[in-house]
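Below are the sequence and a predicted model for it; my questions follow.
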Amino acid sequence: MPPFDLPESDPFSPHNLPYGVFSAPGATDRTVGVRLGDHVLDAGAAALALGSPYASLLARPCLNPLLAAGRTTWSDVRRALTAWVTVPAHQSTVAEFLHPLSSVTLHLPFEVADYVDFYSSEHHARNVGRIFRPDAADSLTPNWKHLPIGYHGRSGTVVVSGTDVVRPSGQRKAPTDPAPVFGPSVRLDIEAEVGFVVGTPSPMGSPVALADFRDHVFGLCLLNDWSARDIQAWEYVPLGPFLGKSFATSVSAWVTPLDALEEARVAPPERTHELLPYLDDTGADAEPGGYDLRISVAVNGHVVSEPPFSSMYWTAAQQLAHLTVNGASLRTGDLYGSGTVSGPAERERGSLLELTWNGRDALELPDGKRTFLEDGDVVTLSAWAPGPDGVRVGLGEVAGRIVGQALG
């Protein structure tokens, strides 16, 4: 039966309608799809059948044309899609273009332009500081409360959920080793994050203000910033992450539009340091900036952490403002990650580095102990956000399996 009468508990109800890209059974062509329950609507085919003016944006092999169309069009398309799956007069036409989710192949939903990753959870940053600088007077670096720290990553290795992650090789050197060695990472980690997808571009030399965040960012998705901690530790001084991060970044197959998350908007934590004007979101007229997203991290099906995104110190709007304050331009398809999401409790840490305290305290899993990831391990991030009238808005999961390097 077509999923027009979903139970209220379904996290992919008509209030959600996240976007993805899929291939139908037996087809090789890709097209934009919208998730409804455990089905996928071929949005392009439905738009053509209904004579919609948005067919030119939806009957495409990726989301980039829709992303580039801008906020007014995003809202108009969303209203049209909602009507197609809720108004009885449209349902007989739309039903023809629904596919069971289990029968389709999901693809990377947009062409990634640039990729930037931030470091914006105070709980994560303090944990990292305590691990690596235990004798420091302050576990945070001096700049941390003044700007959202980030690095530029590699857009070409952003992959869709379900893609295997090959264990990376590189140089590593333990403090007691006389010289570096080369080989596969032995401290492979995860970072549970949220990714923000840019739609409307901006010209070079024109910073994006806090108030303009929602005019440029289309939506969000879950993101796993895989990290080879041993490679990272040896290479990151003085220029920061490089090969320890660039081998793979996994994102969900579904992008949830910001318009689906209105009820999930929350104020960020209290600011403890005065912010420069371009980052100052403390005014009475400032938009909330934060999002109440409840994330779960599972290793081989066993939940090991539940990080709360509402605790993030730096918001996505501040990250975008800082990313562009030097005049850097935005491009359609830009992706930026929130940084590891961690809360104040041990059960809320978003990386194995923190959960095992740099390998000191092994996790007890049903299939054995873990400090860092082993070949064959499957990591799955899932999340939901509060919606209207108690409805949950589901974020598409992001999963990846670690595989060893092929020999020969």
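Cool, got the structure.

contacts, neighbours, all on C-alpha from now
OK.

biggest helix in this protein, by residue count?
Ranked by residue count and defined by DSSP state H, the top helix of the chain is helix 71-86.

Who are the packing partners of the very next helix or strand once past that one?
Downstream of helix 71-86, the next assigned helix or strand under DSSP states H and E is helix 88-94. Under the contact definition 3 or more CA pairs under 8 Å, 6 or more residues apart in numbering; DSSP states H and E, helix 88-94 sits against helix 43-49, helix 71-86.

ranking those helices by burial, who's on top?
With neighbours defined as mean count of other CA atoms under 10 Å, the helices and strands packed on helix 88-94 peak in mean count at helix 43-49, which reaches a mean of 21.

Tell me which residues are up against the following helix or strand past it.
Using DSSP H and E, the helix or strand that follows helix 43-49 in sequence is helix 55-58. Contact with helix 55-58 is made by 31-32, 43-45, 47-48, 63, 65-66, as judged by CA atoms under 8 Å, 6 or more residues apart in numbering.

Among the residues you listed, which one lies nearest to residue 354?
Comparing these against residue 354 with CA to CA places residue 63 closest, at 35.3 Å.

Can you add distance to residue 225 and give the helices and strands packed on helix 88-94 back as CSV?
Shown next, in CSV, are those (distance: least, CA to CA, whole Å):
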stretch, distance to residue 225
helix 43-49, 30
helix 71-86, 28
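
And here is the other one:
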Amino acid sequence: MTWVEDEAFRADQPFGPQTLPYGVVDGQIAVRVGDQALPLRPIASSFGEHAELVSADTLNPLLAAGRQAWTDVRARLIELTQAAAAPKGATLIPIDNAVLPFQVADYVDFYSSKYHAENAGRIFRPHDEPLLPNWTHLPVGYHGRAGTVVVSGTPVVRPHGQRKGPAFGPSQRLDIEAEVGFVCGGPVTSRVSTSSAADHVFGVVLVNDWSARDIQGWEYQPLGPFLGKSFATSVSAWVTPLDAFSAARVHTPPRNHPVQEYLVEDQPWGLDLLLQIDWNGTIVSRPRFADMFYSFAQQLAHMTVNGATVRPGDLFASGTVSGPDRDQLGCFLEISWGGRDKITLAGGEQRTFLEDHDTVRITATAPGPDGSVVGLAEVAGTVLPAS
């Protein structure tokens, strides 16, 4: 019997005692318990030597503390939230005022769904092979814009840019990409092995990599995404600890040839997550993260193999999560097949790409221990007209 009075704080609910994601509310670190938040600063004395970490106003000190501290703090949180009596000073507050919970250091975005890569290749380069020769040999990615990572709920202004013509103006083909993000921590280091990747990944968030397809299509060759992506990237307000996904680990899909030694895994780090994309109240897709060709451990190993460092606050995203069927695709470029096919929403409205004032919400769950459900906090955003 727990002292936490919240109907959503049950093992069969996404934010029950098996999940306990971290966020920042009202200027202090909190943990989500059901549909409420438990601030940690008032109960910091319950965490012993880690009291200072949980008293901070951002997650960055905790990120820097490393794997053992993460394990200790989570174990203590499980004890405290499962106890019959509340710890001295504990209060539950609304989750509405959650802000971006960590200062983003560097941001990298990958491109690791084979289904998405093949579909995008067929749409953007219809007369060429959909996959470039390197794709099955390494996790393709690019270095994004850390300064435009925003918390869920932040409105997204339709971006301006160049498109084919050339012409200039507001994007006419604004899109989303449903992705999974990994928040890094631990000591600053490089050349991270797949076997030690978990020591440098604190937790998991959902990501919406907003994409202006007309700007992207004109600019992306030969150097890849730039202004078509850099205007906004939305992330969840709550970071679900990597430790919460112990029951969701799976092998990545089989491949036709071996990978380089630094990408070989000695344990499975694919994750069995089920995403859901809601467009103005209509569920338009349910992508499966287990279909991703590369795991986060392989992505982190590749990201640092050249000597580049990983540091606390770094964020890297999986790339669009797509599956083999139309109701498993992770962006509107794919669902509409480049704007060819209409997508029907509730009330009969039809879309190909986003219109002003449209709202997109991405949610996800994973299997938890003993039949429980682990949740990832939603990432949501509404499109505002071009300024």
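Alright, I've got the coordinates. Please read all numbers here as calculations on a predicted model, not as lab measurements.

What does the TM-score come to for these two?
For this chain pair, the superposition-based TM-score is 0.96 by TM-score structural alignment, normalised by the length of structure 2; 383 aligned residues with a CA RMSD of 1.4 Å.

ok, for the aligned residue in structure 2 for residue 158 of structure 1, nearest residue in space, not its chain neighbours?
Per TM-score structural alignment, the equivalent position to residue 158 of structure 1 in structure 2 is residue 149. Closest residue to residue 149 of structure 2 apart from its sequence neighbours, by CA to CA, 6 or more residues apart in numbering: residue 233 at 4.7 Å.

State the span of structure 2 onto which the longest helix of structure 1 is aligned.
Under the alignment (TM-score structural alignment), helix 71-86 of structure 1 falls on residues 67-82 in structure 2.

check contacts around residue 317 of structure 2.
Under the criterion of CA under 8 Å, 6+ apart, the neighbours of residue 317 of structure 2 are 107-110, 179-182, 207.

Of those residues, which belong to strands?
Counting by DSSP state E, the contacts of residue 317 of structure 2 place 107-110, 179-182, 207 in strands.

Closest one to residue 294 of structure 2 out of these, please.
residue 110 (9.5 Å).

okay, now the closest one: neighbour count?
Applying other CA atoms under 10 Å, we find 22 residues neighbouring residue 110 of structure 2.

any idea what it aligns with in structure 1?
By TM-score structural alignment, residue 110 of structure 2 lines up with residue 118.

Quick check: which element contains the aligned partner of residue 356 of structure 2 in structure 1?
Taking TM-score structural alignment, the alignment pairs residue 356 of structure 2 with residue 375 from structure 1. Under the criterion DSSP H and E, no helix or strand holds residue 375 of structure 1.

can I assume residue 375 of structure 1 is in contact with residue 403?
Yes. Under the criterion of CA atoms under 8 Å, residue 375 of structure 1 makes contact with residue 403 at 5.1 Å.

Overlap in contacts, these two.
With CA under 8 Å, 6+ apart as the test, residue 375 of structure 1 and residue 403 both reach residue 167.

what's the longest strand in structure 1?
Max-length strand for structure 1 by DSSP E is strand 392-403.

what range in structure 2 matches it?
Using TM-score structural alignment, the residues of structure 2 aligned to strand 392-403 of structure 1 are 373-384.

next one: stretch 337-351 of structure 1
Under TM-score structural alignment, stretch 337-351 of structure 1 corresponds to residues 317-331 of structure 2.

buried stuff in that stretch?
Applying a neighbour-count criterion of 16 or more other CA atoms under 10 Å, one finds 317-323, 326-331 buried in stretch 317-331 of structure 2.

Aligned counterpart of residue 299 of structure 2 in structure 1, please.
Residue 299 of structure 2 maps onto residue 319 in structure 1, by TM-score structural alignment.

Confirm for me that its match is in contact with residue 148.
Yes. Assessed by CA under 8 Å, residue 319 of structure 1 is found in contact with residue 148 at 6.1 Å.

got the contact list for residue 97 of structure 1?
Neighbour list for residue 97 of structure 1: 41-43, 45-46 [criterion: CA under 8 Å, 6+ apart].

And these, which is closest to residue 298 of structure 1?
Distance to residue 298 of structure 1, by CA to CA, is smallest for residue 41 among the contacts of residue 97 of structure 1, at 28.4 Å.

Provide the secondary structure category for that closest one.
Residue 41 of structure 1 falls in the strand class when you classify it by DSSP: H, G, I helix; E, B strand; the rest coil.

what's the counterpart of it in structure 2?
In structure 2, residue 41 of structure 1 lands on residue 38 (TM-score structural alignment).

go on, residue 195 of structure 1?
Using TM-score structural alignment, the equivalent of residue 195 of structure 1 in structure 2 is residue 181.

rewinding a little: pick the one among the ones in strands among the contacts of residue 317 of structure 2 closest to residue 99 of structure 2.
Closest approach to residue 99 of structure 2 among these (CA to CA): residue 207, at 14.9 Å.

Which secondary structure elements does the longest helix of structure 1 sit against?
Going by 3+ CA pairs under 8 Å, 6+ apart, helix 71-86 of structure 1 lies up against helix 88-94, helix 213-216.

Which stretches in structure 1 count as helices?
Under DSSP H, structure 1 gives helices at 43-49, 55-58, 64-68, 71-86, 88-94, 122-132, 213-216, 229-235, 316-324, 352-355.

closest one to residue 7 of structure 1 among those helices?
helix 71-86 (13.5 Å).

what's next to the closest one, contact-wise?
Counting by CA under 8 Å, 6+ apart, 4, 14-15, 17, 43, 54, 66-67, 90-91, 94, 200, 214-216, 218, 259 sit against helix 71-86 of structure 1.

filter the residues you listed to the buried ones?
4, 14-15, 17, 43, 54, 66-67, 94, 200, 214, 216, 218, 259.

Apart from its neighbours in sequence, what residue is nearest residue 59 of structure 2?
Using CA to CA, 6+ apart, the nearest residue to residue 59 of structure 2 is residue 102, at 5.1 Å.
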